[in-house]
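*Asks:* What follows is a predicted protein model with its sequence.
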Amino acid sequence: MERTYTIHDLFAALRRRKVIALVVSVIVLATGAAIALLTPAEYTASSTVQIEPRRLPVDFFPAQGVAPFEDRMRTIKHGILARPVLEKVVKETDFFPDLRGDLDQAVEKLRRQVEVRLEGEVPGGPPALLFVVEVRGADPRKVKAAAELLPRFYEQMTREVLASQARALRETLDAQTTEMSKALADHERKILGFKLEHAAELPEMIDTNARAAARAQALVEMHLSAIADARRRRNTVLASIPEGPSAPGMSEAALDAAQRRVQAAEAAYGPQHPDVRRARRELDEAKGRRDEEVEGYRKGRVAEQLARLDEEVSEHQQALTGLQAELASYQKRVEAAPRWGQELAARSRDYEVLRAKYVSTVSRRADAAAAEQLLAADGQALFRVIEPALAPTRPSAPDRGRMLLLALLASVAAGLAAAGLAEWLDGSMRGPEDAAALGVPVLAAIPRIGPRSHAS
């Protein structure tokens, strides 16, 4: 069975193994003290920087306009620890003289020795606008310079990026504006040509064309009425007979008188009587005079009136023909208005879309130019150093007193462990208890003889 050790046994074992425990403790203590004393001192410098609350337009720099504050701070941290910034700091300060030929390793080593953290943030409250750049290193002057240069170089890089973005955006918008201006001018020229070509057939001319058509229709009706009146008067002229007092009327009366005389002579004397034949001759002469007078009357008066009436009818018919053509033209314009209106609306719709895009692009170009000018005029306005870095006078690490205390505790623990291990590995029997553990009965025990220090 296993033996149970008492406190007395433990102290007895420690006395037996005190040399081993002391040697191991001294070795561990010496090693810890050497490490604590020989570890090079490390200095820490930090600078507190405030982010300027003014932001550039959202459309151009969304990372500064609409990004959450946590993402923005994460962006700042990665930006400060970016390789171009660290390279410039390493070259500017000669931070690692022993790594001048290995820039990659120097950058990685410096990145491990730089910390960027928020400052003054309250849980549940508004986000802080401060961040701290802390640099650790062996040279106090270099860590101070690095803590100052890191935010400055990052600001320069950020301003260069923002300025290049604003310049590239402005140049792009300038090109787009010029192109859209030419397209707008071409659309305007086409729309103007279309309006000039179909000026009388556009929808806005429907009322004008309708009024003109109504006026032409009224004139047509007026000319038709005038033609009907002229034809009526012509028929009246054709049906008119010469007046009694006129020469044709008198010749007509003489003819009637001659006819009555012939009839009276025939009734009184018979057809062959000389008076009858004379009356017949007078009748023929009267008829000839009547025909001459009637013909002269017709040629002198009726024909002239008929010619004047026919000319009037012809004039009215010519005007009527022109008015009918004009009326047909107005009706054609009214009928064509919807089709040309639809085509003009399609052209105008494309023009308005392009014009709205042009106005928006011009506005964005003005904003881009303003952002570019703002970046050029603001100077160092992205960050503001609240607490500049100071050269540390005392090292921040290592804590030599703490290291020595830890070395002392470790030496004590190592000595006890070495003594316990040596005791556990020793198979000697030192009393009845050890023999009883082997299952052998003890007959007698010989007391200690001689000094305790020589006992085995």
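*Replies:* On my side now, so go ahead. These numbers come from a predicted model, not from an experiment.
*Asks:* contacts, neighbours, all on C-alpha from now
*Replies:* Will do.
*Asks:* in stretch 388-403, what's buried?
*Replies:* Of the residues in stretch 388-403, Ala389, Leu390, Ala391, Pro392, Pro395, Arg400, Met403 count as buried by neighbour count, 16 or more other Cα atoms under 10 Å.
*Asks:* which residues are in contact with it?
*Replies:* 32-33, 36-37, 39-48, 140-141, 143-145, 147-148 (Cα atoms under 8 Å, 6 or more residues apart in numbering).
*Asks:* what about the strands in this protein?
*Replies:* Assigned by DSSP state E, the strands in the chain fall at 43-51, 114-119, 130-137, 383-387.
*Asks:* Which secondary structure elements does the third one sit against?
*Replies:* In terms of contact count using 3 or more Cα pairs under 8 Å, 6 or more residues apart in numbering; DSSP states H and E, strand 130-137 is assigned the packing partners strand 43-51, strand 114-119, helix 140-197.
*Asks:* which of these is buried the deepest?
*Replies:* Highest mean neighbour count of the helices and strands packed on strand 130-137: strand 43-51, a mean of 22 (counted as mean count of other Cα atoms under 10 Å).
*Asks:* Tell me which residues are up against it.
*Replies:* 129-140, 143-144, 147-148, 151, 382-392, 394-397.
*Asks:* this is the comparison structure:
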Amino acid sequence: MKEQLDLLLQYLYGVWHRRRWIIITAWVICPLGWVAVTFMPNQYTSDARVYADTKTILQPLLRGIAIDNDPSQELRLMVKTLLSRKNLETIARYTDADVKTETQDEYEDLLENLKKKIKINSAGKENLFKISYSGGDPKYVKDVVQAALDVFVENAVGQKKDDTEQANEFIESQLADYEKRLIMAEANLAEFKRANAGYMPGSEGGYFNMAEALKRNLETTRLELKEARSRLASAREQLNREIVELRRQGKNNRTEYDDRIDILQARLDALLFRFTEKHPDVRETRRQIEELQVLKRDAIAVGGNVNNDSVVLQEMKLIVSEMENQVASLVVREEGLVSKIVFIEDKLSNLPAVEAELTHMMRNYDVTKSQYNLLLSRRESAMISQNIGASSDQISFRIVDPPLLPREPSGPMRPLFLTVVLILSLGAGIFLAFMVSQIWPVVISPMQLFKHTKVPVFGVVSATEISGLKQVKRKQLKRYAVLCGLLLVTFIGFMAINTSPSIHEMILEAKEAL
């Protein structure tokens, strides 16, 4: 630690011993720097504060009716895009700065200068913004801030109008496209249903219903055919018995009631095949047969008989013929129903494919229709939003502080720059003195002398008045103090000039006159 402290003292003494380089460097750098700072052109700053109100009473009232948008997000986007090239060109046009440029490079430099120096920042509160600009011409500075403020406010209305128009154009084009697709889908669906009417779910003439109805009719027809064949067999048997009975008994024992009894008996046999004894028709037929038999007995008792054998047989044969025709008709009906059922079942094999195609077409139709209805509702919402934008602004601006013509320069910060020049010159001088002390080192202690010469040091001789060394050192110190004082006075003078606007303005005017 002691060695490090000794080394530090050695460096400090070397710098102090070469201190004339510090004052020389300061006197060379400071006047030049201070003059340059003094002659720096004045900078003027103008600013404006604007408040953007994004809360309107229409927002909660129209929620869900008009298109929901976030005015705060739009406002943040406008702040970020204020310094876009389009807006910068508009600002340059508003201030007539573009007409002063002669070449494209000058125009690009103008836009770059506006982009660098126009500042828009939050003023501390929500949606309160500060727009500022600095330059050498007070009027131009104010005009730039006013132009930037106008562009910022106009962008809110223009951007919303452009967005609304673009949204309406896009929705209208999509709506026309989906309308064509919907009409085509409806036409294709109608044609498909017409071509496959029997396959449609829920249709009255569907193949499923037709097949079920044909099967029921076939079952009924087969039952009727079975009944008709049974009646036919019974009638034929009755006819054969009657023929045998006539042949056995002969024709002399028949009366006029026998034929009617035979007919009723055949009817009774047919009724008993279908109904029970308690059926009214069965009872009525038996009653008629019994009455005829009573009449027959009475006729036989009085000795009356009528030869009607040919009429009875003919009637019974007629009945058998009718029953045969009925059986033949039922057979034809059965065959027709069977062929129809085969045809329907063949059609039913194609039903899954038809239903799959119908499902696909209905799905596409439903999607197209839902999108079309959604676009219709969106168009209505867009029209309401457009009407809202035409009647009221979702973002309203209030100019809190308008831009003013600056009366006093806002920069540059000459006192600070003067101080910086002084500090930098002193730092440069100290660095130069240190380097010189390292190139031509000075011995300040016996230990340092011993290290350099390797010769033992037995004593130290101090400077005396008689030698004159102290007088020389005092004179050097006085000259150094005077030079430092003059430097300080010069610094104070430049500081006074640069802090007095009137004096500084006179100096700048004199410079321009020269």
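*Replies:* In hand now; what should we look at? The shown structure was predicted, so the numbers you read here are calculated from the model rather than taken from an experiment.
*Asks:* What separation do you get for the counterpart of Phe383 of structure 1 in structure 2 and Phe152 of structure 2?
*Replies:* Residue pairing (TM-score structural alignment): Phe383 of structure 1 is matched to Ile395 of structure 2. Going from Ile395 of structure 2 to Phe152 of structure 2 by Cα to Cα, to the nearest Å gives 12 Å.
*Asks:* can you list residues touching both of the two?
*Replies:* Residues touching both Ile395 of structure 2 and Phe152 (Cα under 8 Å, 6+ apart): none.
*Asks:* Burial check on Lys475 of structure 2, number of neighbours?
*Replies:* Counted by other Cα atoms under 10 Å, the residues lying close to Lys475 of structure 2 total 11.
*Asks:* hmm, I was thinking of Tyr94 of structure 2
*Replies:* Neighbour count for Tyr94 of structure 2, taken as other Cα under 10 Å: 17.
*Asks:* got it, and Ala63 of structure 1?
*Replies:* Neighbour tally, Ala63 of structure 1, other Cα under 10 Å: 16.
*Asks:* wouldn't it be in contact with Arg72 here?
*Replies:* Yes: contact criterion Cα atoms under 8 Å: Ala63 of structure 1 and Arg72 qualify, at 7.0 Å.
*Asks:* so where's the longest helix in structure 1?
*Replies:* Longest helix in structure 1 by number of residues, with DSSP state H as the criterion: helix 303-378.
*Asks:* which residue in structure 1 lines up with Asn217 of structure 2?
*Replies:* Using TM-score structural alignment, Asn217 of structure 2 lines up with Ala212 in structure 1.
*Asks:* So its match versus Glu201 of structure 1, what's the distance?
*Replies:* For Ala212 of structure 1 relative to Glu201 of structure 1 (Cα to Cα), the value is 13 Å.
*Asks:* okay, these two: which has more neighbours?
*Replies:* More crowded of Ala212 of structure 1 and Glu201, by other Cα under 10 Å: Glu201, with 24 against 16.
*Asks:* Go ahead and confirm the more buried one touches Ala337.
*Replies:* Yes: the criterion here is Cα under 8 Å, and Glu201 of structure 1 meets it with Ala337 at 5.0 Å.
*Asks:* ok so, going back, leaving out chain neighbours, which residue sits closest to the match of Asn217 of structure 2?
*Replies:* Nearest non-adjacent residue to Ala212 of structure 1, counting by Cα to Cα, 6 or more residues apart in numbering: Tyr330, 7.1 Å away.
*Asks:* which residues does the one you found contact?
*Replies:* Shown in contact with Tyr330 of structure 1 (Cα under 8 Å, 6+ apart): Asn209, Ala210, Ala212, Ala213.
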